[in-house]
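Engineer: quick one, fold the following:
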Amino acid sequence: MAEALSGRRAQAARNDDAILAAAKAVFIAEPDAPIGEVARAAGVGISALYRRYASKEILLATLCLDGLRRFIAITEAAAEVSDPWESFVEFLRGIVDADVHSLTVHLAGRFTPTPEHRELAVRAGVLGDEILHRAQRSGAVRGDLESTDLPMIFEQLAAIRLGDDDQIRDLRRRYLDVHLAGLRSEAIAYGTLPGAAPTPADLGARWNRAT
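Structural biologist: As a prediction, this is how the structure comes out:
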C-alpha cells in the first residue's frame, strides 16, 4: 500500500512539473491562451489540471512563484563562488539561461501577487544586490551600475526569441557577453551611464493587477 501511495505521489509530482513547464511555454507564447491549452501541451486531462490549479490566475501565480524560487536557487549558488567577478558572471548567466524574466515580460499584471510572492521577491533582491555590491567593492564591476539596472538587462535578453530553442539560448548568451563587457569597471572609460536607473517602485508597479 505504501508503494502504491508513493507511486501516486510520484506521478502527481511528474504531472505538476509537466503542467508548470507547459504553462510557461504556453503563456509566454500567448498570455491570453486558455488554460485548456496548458492541459493539451502537458499531456494531462483538463480535470487533472483543475484538481491542481482551480483557475488560470492560480496557475499563473504558481508559475511565477516557481520562477522566483529558481532565481533564488541560482543566486545562492552563484554567491558561493569565491571570485567576485566570476560570482557575478555565474549569477547573470544562470538567470539568463533559466529564462525566469520571460515571466515578468509576459505575465506581470495578470494576477494578484500574494504575500509569498512579495517575500520571495525581497529575498531575491537582497541576494542579487549582495553579489553585485561585492563585485563592485572588488573593483570588477563599474560603480555606476544600480541593482535595478539588472532586471532591465535580464528582460532585454528574455525578449530574444529568434529561431529554435538552441538558437535562442545561444543568442542570449552571445548578447549577455556583450553586456558583461560593458559592465566591467574598465568600461567606465567610455563614460558614465546616462539617465537614471528605474526605481524599485517603477519595477514593482508592473505587477499591479491590470484593471
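
Engineer: hey, let's count contacts and neighbours off CA atoms from now on
Structural biologist: OK.

Engineer: the longest helix anywhere in the chain packs against which elements?
Structural biologist: Determined from DSSP state H, the single longest helix within the chain is helix 2-29. The contact analysis (3 or more C-alpha pairs under 8 Å, 6 or more residues apart in numbering; DSSP states H and E) places helix 2-29 against helix 35-42, helix 56-79, helix 101-107.

Engineer: now stretch 120-127: how far from the chain's centre is it?
Structural biologist: How far stretch 120-127 lies from its chain's middle: 12 Å, per C-alpha atoms, centre = their mean, to the nearest Å.

Engineer: just the buried residues of that stretch, please?
Structural biologist: By neighbour count with 16 or more other C-alpha atoms under 10 Å, stretch 120-127 contains the buried residues 120-121, 123-125, 127.

Engineer: filter the residues you listed down to the ones in helices?
Structural biologist: Using DSSP H, 120-121, 123-125, 127 are the members of the buried residues of stretch 120-127 that sit in helices.

Engineer: quick one: the longest helix of the chain to helix 35-42, angle?
Structural biologist: Angle between the axes of helix 2-29 and helix 35-42 is 120 degrees (criterion: axes from the mean of the first three to the mean of the last three C-alpha atoms, to 10 degrees).

Engineer: mind checking how far Pro113 is from Ala205?
Structural biologist: Pro113 sits at a distance of 11 Å from Ala205 (criterion: C-alpha to C-alpha, to the nearest Å).

Engineer: also Leu176?
Structural biologist: Leu176 sits 26 Å away from Ala205, taking C-alpha to C-alpha as the criterion.

Engineer: this one next, for a side-by-side:
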Amino acid sequence: MPAAPMSGRRAQAARNDELIMNAAREVFVADPTAPIAAVAERAGVGISALYRRFGSKEDMLRRLCADGLATYIRIAETALAGTDPPWDTFVTFARAVVAADTHAMTISLAGTFTPTPELMELARRCDEQVRTVIDKAHAAGVLRTDVTHTDFGLLFEQLSTVRRGSPARTAELRERYLALLLDSLRTPPQHAPLPGPPPRPGEFADRWEKGS
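Structural biologist: As a prediction, this is how the structure comes out:
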C-alpha cells in the first residue's frame, strides 16, 4: 500500500533533512575540514537544526558515507535485476555510478571519522553487490577477465576527480572519459565515437587563476 502522506511538520523535517545532507555533501567533499556551521549556512537552516539530527560532525560524515554506500548498492541491484544485454547492463551500471558521484566522498572523507560496525556492514554488502555485477559481465564474456571488482573502486575515484567549469561540463567530460575507459574494458573490443567535445583550450589553464 502507498505510504500515508506526511504531516506538515514531518514533511518540513524531511525537506530540511534533504537540504542538510545535500549541503553537507557539497561542503565536505570540497573541504572535509570545514566546520559543521558551514553546512548550516549552505543549507539555509539554523545550527540547532543540525544538532537535532546529528550529535557531531563525525555523525554527519558517517551518515553521508552510509547514504553513498546505499546509493551504490541500489545501482548494483538495479543492474543485476535488469534484462538488457550483458554489456548494456554493465554500461548502465557504470554510468549510474559515475553520475551519482559516490566516489568523491571516498576521496574526501576516508580517514576523517571512525566507521561504525553498521557502516562496515554496508561496505561489505556494497563490495558483494559490485563483485556480482563484475562476475556477471565476466561470465557473459563482455568484460576483459584481468580486471576485477576491486579495480573499479579506483577507476571510479579517478573519474570523480574530473571537475571543470559548470556541473554540466563536468558531467560531459566524465561521460567522455568513462566511454574511453569502457572501450578499453570491452571484449571483444568495439570502439564507438567518444561523446562530448574534448577539453577546450584554456579549460586547464584557467584553473591557475586565483579564485577559479
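
Engineer: tm score of chain vs chain?
Structural biologist: Overlay of the two chains. TM-score (TM-score structural alignment, normalised by the length of structure 1): 0.84; 184 aligned residues with a C-alpha RMSD of 1.3 Å.

Engineer: if we can go back for a sec, comparing Leu176 and Ala205 of structure 1, which shows the higher neighbour count?
Structural biologist: With neighbours defined as other C-alpha atoms under 10 Å, Leu176 of structure 1 and Ala205 compare such that Leu176 has more, 20 against 11.

Engineer: the more buried one: which element?
Structural biologist: Using DSSP states H and E, Leu176 of structure 1 maps to helix 165-183.

Engineer: mean shift of that helix relative to structure 2?
Structural biologist: For helix 165-183 of structure 1, the mean deviation from structure 2 after alignment is 0.6 Å (mean C-alpha distance after the TM-score superposition for structure 1).

Engineer: where in structure 2 does that helix align, residue-wise?
Structural biologist: Aligning helix 165-183 of structure 1 against structure 2 (TM-score structural alignment) gives residues 167-185.

Engineer: okay, buried residues for the matching stretch please.
Structural biologist: For stretch 167-185 of structure 2, by 16+ other C-alpha under 10 Å, it's 169-180, 182-183, 185.

Engineer: nearest residue to the residue positioned nearest the centre of structure 1 in space, please, no chain neighbours.
Structural biologist: Nearest residue to the geometric centre of structure 1 (C-alpha atoms, centre = their mean): Val100, 2.0 Å. Leaving aside its chain neighbours, Val100 of structure 1 sits nearest to Gly67 (5.4 Å; criterion: C-alpha to C-alpha, 6 or more residues apart in numbering).

Engineer: aligned against structure 2, show me the partner of that neighbour.
Structural biologist: Checking TM-score structural alignment: Gly67 of structure 1 goes with Gly68.

Engineer: gap between that match and Tyr177 of structure 2?
Structural biologist: Gly68 of structure 2 sits at a distance of 22 Å from Tyr177 of structure 2 (criterion: C-alpha to C-alpha).

Engineer: kindly report the same for Gly165 of structure 2.
Structural biologist: According to C-alpha to C-alpha, Gly165 of structure 2 stands 16 Å off from Tyr177 of structure 2.

Engineer: with Ala76 of structure 2 instead?
Structural biologist: For Ala76 of structure 2, the distance to Tyr177 of structure 2 (C-alpha to C-alpha) stands at 21 Å.

Engineer: just Arg10 of structure 2 next, same as before
Structural biologist: To Tyr177 of structure 2, Arg10 of structure 2 is 42 Å away according to C-alpha to C-alpha.

Engineer: and if you look at Ala34 of structure 2?
Structural biologist: If you go by C-alpha to C-alpha, the gap between Ala34 of structure 2 and Tyr177 of structure 2 works out to 30 Å.

Engineer: on that earlier part again, OK, contacts around the alignment partner in structure 2 of the residue nearest to the centre of structure 1?
Structural biologist: By TM-score structural alignment, Val100 of structure 1 lines up with Thr102 in structure 2. The contact partners of Thr102 of structure 2, taken as C-alpha atoms under 8 Å, 6 or more residues apart in numbering, are 68-69, 71-72.

Engineer: so which of those comes closest to Gly82 of structure 2?
Structural biologist: When the contacts of Thr102 of structure 2 are compared for distance to Gly82 of structure 2 (C-alpha to C-alpha), Tyr72 wins out at 15.7 Å.

Engineer: for burial, what's the neighbour tally of that closest one?
Structural biologist: When neighbours are counted by other C-alpha under 10 Å, Tyr72 of structure 2 registers 24.

Engineer: for it, what are its contacts?
Structural biologist: Going by C-alpha under 8 Å, 6+ apart, Tyr72 of structure 2 touches 97, 102, 126.
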